[in-house]
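Asks: sequence unknown, structure follows:
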C-alpha cells in the first residue's frame, strides 16, 4: 500500500533565464520519483545544471499524452510521486498536460501547481499594452481562413489578445490580423528574459519593420481597438467592403470580413448594402 496519497506536481520552468527557476520548483523536482517532460533531453540538461539527479525522466508530449495517462496513473497509485514540466514556462499553456491533469482530477489524485515563469504574463508585464482583460489564444491556426475567423471573434471585445506564433509565419499572421481587426497596436516579444530580449512595436495597417530575420517562436500582443463612437458611416462601410472584396469572394465572405471592422451594422444590413452599392444589384449602385 502507498505510504502517502498520490500527487502530481505541475511545475513551471524558466522560459530563458535559468535564474527564474524558483527554489520551491527545484525542491519539488529533486524530491519526485518521475519527471514527465515534453522534451526529456532539454529537461535533463535543466536538471543537470541544477544539480538534480534523482528522478527518472519520462516523455509526455502532444502525440503520446493520451497513451501515457494510464501509465502515469498506475505509477501514482503505486505510491510514486511525479512532476509535470513543459519545455519552457508554465505547463498546459499551449503545451501538453491537460489530459493528464484532467484524468488525475477524475481519479481523485491531488494536483498541485508550482507557479513560475509564463511567457504570456511576462510579455504583458513589460509591453505597455492594457494588461487586463486579456485572452490567451495559444498557437493560432496555420490556415489563413481559420486564423481570420479566430481573430474576428474578438474584434468587438475590449480586450488585449495574446498568442504564440512562429517567426516564419509572423508576416502572414499580421496581415490576417489587420484584415480581421483593423488598425491596432501590436507588440512582438522575443527572447524573453534572455540577453537579447526585445519588444518590437507596430500598428496594423501601417508600415512595419522587417521581420523576416526573426527566429523561433514569438509572443504577440494585440491591443484593444478604439471604443466605438456610434455607427460607422455608410460610405466608410462601402470602402471597407471594396478593400476586402476579392474576385473569388461571395457576398457572405465580404460581410464576414467587414463586420469586425465597422460598428453599428448587423449582417443583414451589410448584406443588403453590399448588394446595392458594391455588387451593383440595386438602383443606389449608380450613385456610389
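Replies: Ah, there it is. All of these numbers come straight from a predicted model, not from anything done at the bench. Numbering: from 1, shown residues only.
Asks: can we go C-alpha only for contacts and neighbour counts from here?
Replies: Fine.
Asks: can you map out the helices along the stretch 1-150 of the chain?
Replies: 23-31, 40-49, 65-77, 98-106, 119-127, 144-152 (DSSP state H, counting those that start in this stretch).
Asks: not counting the last one itself, show me its contacts.
Replies: Taking C-alpha atoms under 8 Å, 6 or more residues apart in numbering as the criterion, the residues outside helix 144-152 that touch it are 140-141, 173, 176-177, 179-181, 257, 260.
Asks: can you name the next helix or strand after that helix?
Replies: Taking DSSP states H and E as the definition, the helix or strand that follows helix 144-152 towards the C-terminus is strand 160-166.
Asks: how about the strands in this structure?
Replies: 7-11, 34-37, 56-59, 82-85, 110-114, 134-139, 160-166, 185-190, 198-203, 217-222 (DSSP state E).
Asks: buried stuff in the second one?
Replies: Spelled out, it's strand 34-37. 34-37 (16 or more other C-alpha atoms under 10 Å).
Asks: then stretch 204-219?
Replies: Within stretch 204-219, the residues scored as buried using 16+ other C-alpha under 10 Å are 204-205, 217-219.
Asks: burial measure for residue 194, as a count.
Replies: By other C-alpha atoms under 10 Å, 12 other residues sit near residue 194.
Asks: pull the contacting residues for it.
Replies: By C-alpha under 8 Å, 6+ apart, the neighbours of residue 194 are 16-17.
Asks: below is an additional structure, to be compared with the one above:
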C-alpha cells in the first residue's frame, strides 16, 4: 500500500526571524513534518535548516542526518520524478517541502503532485503561509476573481507589452492580476507600471509578508512614488486592479 505525499509549507522569510515557528506553521503541521524521514525539497541544505529550526520546538523522529532528502528544482527532468515518488509508492510517508510558502504554487513540485495522483498516491496539503493569498487578502482589491501570473518578462519592451495586456484583462474581467519579481528588479518594475499603466488603476504592493518588517500599501498608480515604499531586495507581491 502506498504512503502519503504531504505538501509541507515553509516560512516566507529567514527561519531565525520566527520565534516560535508556530507563528506561521501550525503545531499539527510541525508534528507531521517532524515524523517524516523522507523529504523532497528544492534545496537540501535549506531543507535541513528548516528541520533544525523545527527541532527546537518539535522533536524529530530521526536525527537530521538520517532523514533522506532528495532535490526537485527547475533542473529536475520529468524522467526523474518516478524515482522521487518511488519511496512513497512503496509505502513510506514523505513530504514535498517548499523553499518558501506552500509547495507547487509558484514553486517547483506540481509535476510530482500530478504524478502522485496518476499513480494513486494519497496527496495531503498542509496549512501554511501563501504570499499570494496573503497579498490578495490584504490588498483591498477583488478577491472574488484574481489570477497569478508568475514573473513578468525581463526585457523592457516585452514587460511593457505584458503590463498593458494584464491591465486590459483586469479592466475587462474586473479581475485582480497578481505577479512577483526578483527583489532587485522591484524598482524598475514599479517604474514600468507608472509609465505604462493608467494612473487610476489600483496597485497594491506587499513586502516581507509575515515578517516584522511586513508592509502592505494600496494606492492608485498615479500616487505611487519610489520613495513611498522601500522595495530594494525585499520579497514583494504586486497586485493590480484596473480602474
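Replies: Good, I have the coordinates. Quick caveat, the model's predicted, so the values are computed rather than measured.
Asks: tell me how they score on TM after superposing.
Replies: Overlay of the two chains. TM-score (TM-score structural alignment, normalised by the length of structure 2): 0.80; 222 aligned residues with a C-alpha RMSD of 2.3 Å.
Asks: okay, the buried residues of strand 34-37 of structure 1 in a markdown table with distance to residue 268 of structure 1 next?
Replies: Converted to a markdown table, those look like this (distance: C-alpha to C-alpha, whole Å):
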| residue | distance to residue 268 of structure 1 |
| --- | --- |
| 34 | 58 |
| 35 | 55 |
| 36 | 52 |
| 37 | 51 |
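Asks: which of those residues lies closest to residue 79 of structure 1?
Replies: Nearest to residue 79 of structure 1 among these: residue 34, at 11.3 Å, using C-alpha to C-alpha.
Asks: now which residue in structure 2 aligns to residue 15 of structure 1?
Replies: By TM-score structural alignment, residue 15 of structure 1 lines up with residue 12 in structure 2.
Asks: which residue packs closest to its match, ignoring adjacent ones?
Replies: Nearest residue to residue 12 of structure 2, sequence neighbours excluded (C-alpha to C-alpha, 6 or more residues apart in numbering): residue 100, at 4.9 Å.
Asks: need the contact list for that neighbour.
Replies: Contact partners of residue 100 of structure 2, counting by C-alpha under 8 Å, 6+ apart, are 9-13.
Asks: what's the match for it in structure 1?
Replies: Using TM-score structural alignment, the equivalent of residue 100 of structure 2 in structure 1 is residue 88.
Asks: separation between the counterpart of residue 2 of structure 2 in structure 1 and residue 111 of structure 1?
Replies: Matched to structure 1 by TM-score structural alignment, residue 2 of structure 2 sits across from residue 5. Distance of residue 5 of structure 1 to residue 111 of structure 1, computed by C-alpha to C-alpha, to the nearest Å: 11 Å.
Asks: return the distance of the closest residue to residue 215 of structure 2 other than its chain neighbours relative to residue 183 of structure 2.
Replies: Closest residue to residue 215 of structure 2 apart from its sequence neighbours, by C-alpha to C-alpha, 6+ apart: residue 207 at 5.4 Å. Applying C-alpha to C-alpha, the value for residue 207 of structure 2 to residue 183 of structure 2 is 10 Å.
Asks: OK, contacts around the residue nearest to the spatial centre of structure 2?
Replies: Taking C-alpha atoms, centre = their mean, the centroid of structure 2 lies closest to residue 101, which sits 4.3 Å from it. Applying C-alpha under 8 Å, 6+ apart, one finds that residue 101 of structure 2 lies in contact with 9-12, 128-131.
Asks: let's see if you can find the most crowded of those residues.
Replies: The most neighbours of any of these, using other C-alpha under 10 Å, belong to residue 9, which has 28 neighbours.
Asks: that one touches residue 95, doesn't it?
Replies: No: with contact defined as C-alpha atoms under 8 Å, residue 9 of structure 2 and residue 95 do not form a contacting pair (9.8 Å).
Asks: residue 180 of structure 2 matches what in structure 1?
Replies: Match for residue 180 of structure 2 (TM-score structural alignment): residue 164.
Asks: correction: residue 124 of structure 2
Replies: In structure 1, residue 124 of structure 2 lines up with residue 112, judged by TM-score structural alignment.
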